[in-house]
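Trainee: Sequence first, predicted coordinates after that:
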Amino acid sequence: MSQAGTRPLPEEVVEKAKQHVLDTFAAMISGAELPPGRAALQFVQAYGGKEVATVVASRIVCGPLEAAFANGVLAHSDETDDSHGPSRSHPGASVVPATFAAGEQFGISGAHFLRAVTLGYDVGPRVTMCMGGPGYQAATHRSTHGTVAAFAAGAAAGCAAGLNAQQFRFLLDYAAQQTSGIGAWTRDAEHIEKAFLFGGKPAAAGVGTAMLIRAGWTGVDDVFSGSDSFFDAYAPRENGVVKADTSQLISGLGERYEITRTNIKKWTVGSPIQAPLDALAGFFRKRSFTADEVQKVVVRIASDEANTVSNREMPDICMQHIIAVMLLDKTVTFVSAHDKARMQDPAVLRQRAKVEVVADPRIDARRPRREAIVELTLADGTQLTEWVRDVRGTAENPMTRDEIVVKARDLMTPVLGSAGCSALIDRLLSLETLGDIRELRQTLQKD
């Protein structure tokens, strides 16, 4: 961790890091127009702070902790940000805001920024991977997302702050003390608590911790072992014995980059809806048909996913609604996925009535992969079936740079305008050439 700020990354990892940074900033900018984002901007505008760090999609410049908090909430105001399957987390929502705020505080270069971001993705996910990844929340009722984010944001901010090895030991201790989040976030109907837990809180905590340790604060030398360790407190137990494969903390560290295993969403909707939309897009390529020609759509997904996206009140995480929109429009955009009024449109409701969501044990057995089986029946009796195993945007089926740019434009143009959007994309895709990350401020602000 202490060497990451100056250690060159492989070219393909640099490219992947730039793509995730672009995707996360796009999520922040689009999030500024949504209720969690508006709440964050109102809070930080009233709270203030020393003018050091940029709050995206606004004219606000404030303290680094406040900026990290606001930008973290913006990044997960919606379901457009990236996700890491093996750890069940959304690393970008905490890592990029924390690195940006700390980077502005300490005036780091674009290359240093990319290395710090990459470190955050490497450290945070490995913590829950030690404890069973997606099964960790089911076993403990604690949030994998909040746990990963605490360590990921701290590691990234610590790298931006230039901490040495001993200081990073203390930082890991403080990150452990600030780990939080319980599974109740799944009941959040407005996405505000979720944005706080996944992005805002850990981003601010990571920056604050890095600044405290840099200022000379000390702590426990090794929070992962010894009495009352992190794993004693947080890991699941079986017959009283801690269940944690601690070797996963450093397995492949510096060789296997978790940012290359992190998914970028093609569709600006909840993760469990990605595979079904891929399937429908494939059906449209194979055969021409209208929504009214569809008799029935059966979507088979994992049990936990069905609980997350079946008949939800928010349009972008409601499987039945989004499938109906896809049938009518033959695509899903950011605007169509967030048009809540359309949930009452009779034309949409007619199509929604045809959609059945089924928790399928075959897909349960494939978790944490985001797979789905979609069965579509037309009025003439034709049946189309697709088992989507490699969702577009995953490591197994990655999006191209051009596809990610198209998605970013869809998210950012309504907020920044076409020219502003193009300028920001150009800057973010050449980050390694920036002498000071503060040079990003002008392209990220909105009048």
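Mentor: Yep, it's here.
Trainee: C-alpha only now, for contacts and for neighbours.
Mentor: Will do.
Trainee: could you pull out the strands for the stretch 301-447 of the chain?
Mentor: All strands of the stretch 301-447 of the chain, identified by DSSP state E, counting those that start in this stretch, fall at 355-359, 372-378, 383-388.
Trainee: One more to weigh against that first structure:
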Amino acid sequence: MEITKQFAKFIVNCTYESLPKDVQEAVKERILDTVGAAVAGEHSWKGKEAYLQAARELYPGTLAPWGSGEKSFSLGAVLTTNCAYAHAVELDDGHKNGGCHTGAVVVPMALTLGAVLGRQPQEIMTAIVLGYEITYRILEQLPPTQIGRGFYPSSQLDVFGAATVAGKLYGLDEEQMANALGFAGQQTAGFMEITVNGKEDKCIQVGSCAAKGLAAAIYAREGLKGCLTVLEGKNGFFRAEGKDIDLEKVTAGLGKEFRIRDTYSKLYPMCRHAQAPVEAVLDFLEEGAFQPEDVVKIWVGTHQVAYNLTGAIKEPHSQSDSKFSIAYGIAAALRDRCFGMKHLTPVYYEDPELWKLAHKVTVEVDPQVQSVYPGKRGALVEVTLKDGRVCTRELYDLKASPNNPVGWDTIVQKYTNNMEGTLPEDVTKKILDIVSHFEQEYSSQGLERLLHC
């Protein structure tokens, strides 16, 4: 049986009641984490107004995206916009070793489409779990070949998650759901070059997965036939982007093992590949290992992908540069003992003092770190001090990763920090209360209304 059909059977028959309790709780963490990232993105993404103007012209309609009451956009445009916001400032979650940001697409899509269709919160939560599940199961077979061949995982794979969410919320049957996944596979697009040139607005590339997934589900609902062998076929997705794929593993344990558990949260608004050395320096400072003025130089050993994405920039000149620079992240950590949204603003990323600190950092590919990638993604950090001491740390399991969980309270604190200076405090509290008890709410309309403030 084709993998699309196996997935479809599982998607259609999965219910909220069949989800383990920890998975039900994990969904609420993913909702809160992503909503906070999206609100921060909506307020901080420099390309927002230009994008909205383009969307008004390209996709007119009667709906409004988050952060606005302007009902001038189509459903596809609203879904794309909300998802783009969630990815805009690199605060969205991701797979523990797959380089894919799934929450940025499946969570806003489920919340918005669920509200439009009048679905109940438990239905929305189930759709979110399924969106992660299908995306991650396909993703697991691809690192590191996919990135090595130049494909950007999020914009390639999140279409499958989006189609899953839409298909579940539209109530597609098994045949329709399989066709939707078939259509999704034919609409994947996006290359790693976006992290080199054009990364200022790469969130559009990720957000557009929502519109493509929506289209896939609607095509299937209307009876069109998707490519059912799009994954395992001799000219299909796995052959194009992977190597030595174990097809049995793709569906093994389906319905018993839930991949949403393999999700990390970001505690810093920057590329995940830059975060291990930044966290290591913050840990040193918290432990009192040294003071910032004691530092002579810092050496970071990382893997090739992290070096390519985040190893070169020492003097950022844009928000996007600041999110993709290990050296700048370390400089901010040294001086300010944190790395937060303020560090994505010009007054910080163009600060000569931070540039000077960044030039103390050397980033190289380390054979040891490279040898365990992609099963582990981290860094070696050596801090040389004025008194001759060298503080060394090897870090792979960052805080808020599956092997180093932080719990609900830390996710709430991150959410609260992200919302500061964006929505009114009473709205922030109301959103938190709704998400905390999401499965008990009678309607998702209340949350959607608050997100339009």
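Mentor: Perfect, thanks for sending it. Treat the numbers as computed from the prediction; the structure is a model and nothing was measured.
Trainee: Take the strands of the stretch 301-447 of structure 1 and lay them out in CSV including distance to residue 70 of structure 1 and mean neighbour count.
Mentor: Formatted as CSV, the strands of the stretch 301-447 of structure 1 follow (distance: least, C-alpha to C-alpha, whole Å; neighbours: other C-alpha atoms under 10 Å):
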stretch, distance to residue 70 of structure 1, mean neighbour count
strand 355-359, 35, 18
strand 372-378, 34, 21
strand 383-388, 36, 16
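Trainee: In TSV: the ones you listed, plus distance to residue 202 of structure 1.
Mentor: TSV is the format used below for the strands of the stretch 301-447 of structure 1 (distance: least, C-alpha to C-alpha, whole Å):
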stretch	distance to residue 202 of structure 1
strand 355-359	32
strand 372-378	31
strand 383-388	33
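Trainee: With respect to residue 424 of structure 1, which of those strands lies nearest?
Mentor: strand 383-388 (33.6 Å; C-alpha to C-alpha).
Trainee: Which residue numbers in structure 2 does that closest one align to?
Mentor: Aligned by TM-score structural alignment, strand 383-388 of structure 1 falls on residues 390-395 of structure 2.
Trainee: go on, stretch 96-108 of structure 1?
Mentor: Taking TM-score structural alignment, stretch 96-108 of structure 1 hits residues 107-119 over in structure 2.
Trainee: Off-centre distance for that stretch?
Mentor: 18 Å (C-alpha atoms, centre = their mean, to the nearest Å).
Trainee: Count the neighbours of the closest residue in space to residue 25 of structure 1 that isn't next to it in sequence for me.
Mentor: Excluding its sequence neighbours, the residue lying closest to residue 25 of structure 1 (C-alpha to C-alpha, 6 or more residues apart in numbering) is residue 75, at 7.1 Å. Residues near residue 75 of structure 1, counting by other C-alpha atoms under 10 Å, number 36.
Trainee: Show me what residue 75 of structure 1 lines up with in structure 2.
Mentor: Under the alignment (TM-score structural alignment), residue 75 of structure 1 pairs with residue 86 of structure 2.
Trainee: Pull the contacting residues for the residue positioned nearest the centre of structure 2.
Mentor: Closest residue to the average C-alpha location of structure 2: residue 101 at 2.7 Å, with C-alpha atoms, centre = their mean. By C-alpha atoms under 8 Å, 6 or more residues apart in numbering, the contact list for residue 101 of structure 2 reads 87, 92, 93, 94, 95, 154, 158.
Trainee: which one of the strands of the stretch 301-447 of structure 1 lies closest to residue 50 of structure 1?
Mentor: For those, the distance to residue 50 of structure 1 is smallest for strand 372-378, at 48.3 Å, taking C-alpha to C-alpha.
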